[in-house]
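**Student:** Structural data only, the sequence is not supplied:
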């Protein structure tokens, strides 16, 4: 009595072996040395631009300026006036601070 071949789940099925590097290079079109050098120079230029962009984005002055703009836009309306909820929060904080100071002085 022979045992039947076990049925494996899909995650355990054998996978196809990838083609070798030689087979892959045989399928690619042949390029001249000048084409390869030009491609390398283009990649180097793109990489240089990307690094410059990242450096400019991470400058402390720019980060601070962007943060101030975000806070300013969150606190003002499109017309430039202060938002009502901001006025309410500031007024509430002032009332709480005044109450805390009043209580602290009264207990002395």
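**Tutor:** Here it is on my side, so go on. For clarity, every value in this text was computed on a predicted model and none was experimentally measured. Numbers count the residues shown, from 1 in each chain.

**Student:** Please make it C-alpha for all contacts and neighbour counts, starting now.
**Tutor:** Noted.

**Student:** Identify the residues contacting the top helix by length along the chain?
**Tutor:** Longest helix in the chain, counting residues (DSSP state H): helix 33-57. Helix 33-57 is contacted by residues 62, 63 when judged by Cα atoms under 8 Å, 6 or more residues apart in numbering.

**Student:** next, the one to line up against it:
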């Protein structure tokens, strides 16, 4: 299992974790939604659930649920600012397509 976090994404995650010291880590995964099938989920995790995988990625504890593991393996998580917008951006080698708005993706 490999997930990479860019320095800007790591800084943003550390910012959120510093303001929520009781968080178990950052939950990263996918949920079924959107016009292409899956959307990414990045949120603070309050605890570990059964089947969760905990990964230390450059000093950030990432928590990934078992169903998301094969869909996010190899993903690079970035954080980008463009004008007034700021968001996490995902480069996922498992994605075979994305919807036009970039909010959801498909896998082969």
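**Tutor:** Looks like it arrived, so ask away. Since the structure is predicted, the reported quantities are computational estimates derived from the model, not experimental observations.

**Student:** care to give me the TM-score?
**Tutor:** Scored against TM-score structural alignment, normalised by the length of structure 1, the superposed chains reach a TM-score of 0.18; 22 aligned residues with a Cα RMSD of 1.9 Å.

**Student:** quick one, the helix or strand just after the longest helix of structure 1 and helix 33-57 angle?
**Tutor:** Proceeding N to C from helix 33-57 of structure 1, the next assigned helix or strand is helix 60-75, under DSSP states H and E. Counting by axes from the mean of the first three to the mean of the last three Cα atoms, to 10 degrees, helix 60-75 of structure 1 points 60 degrees away from the direction of helix 33-57.

**Student:** and the direction of the helix or strand just after helix 60-75 of structure 1 versus that of helix 60-75, what angle?
**Tutor:** Going down the chain from helix 60-75 of structure 1, the next helix or strand is helix 84-106, by DSSP H and E. For helix 84-106 of structure 1 against helix 60-75, the angle by the same axes, to 10 degrees is 100 degrees.

**Student:** What are the buried residues along helix 84-106 of structure 1?
**Tutor:** By 16 or more other Cα atoms under 10 Å, helix 84-106 of structure 1 has no buried positions at all.

**Student:** same question, stretch 39-47 of structure 1
**Tutor:** Under 16+ other Cα under 10 Å, stretch 39-47 of structure 1 has no buried positions.

**Student:** and what of stretch 5-16 of structure 2?
**Tutor:** Neighbour-count burial for stretch 5-16 of structure 2, counted by 16+ other Cα under 10 Å, picks out 5, 9, 10, 12, 13, 14.
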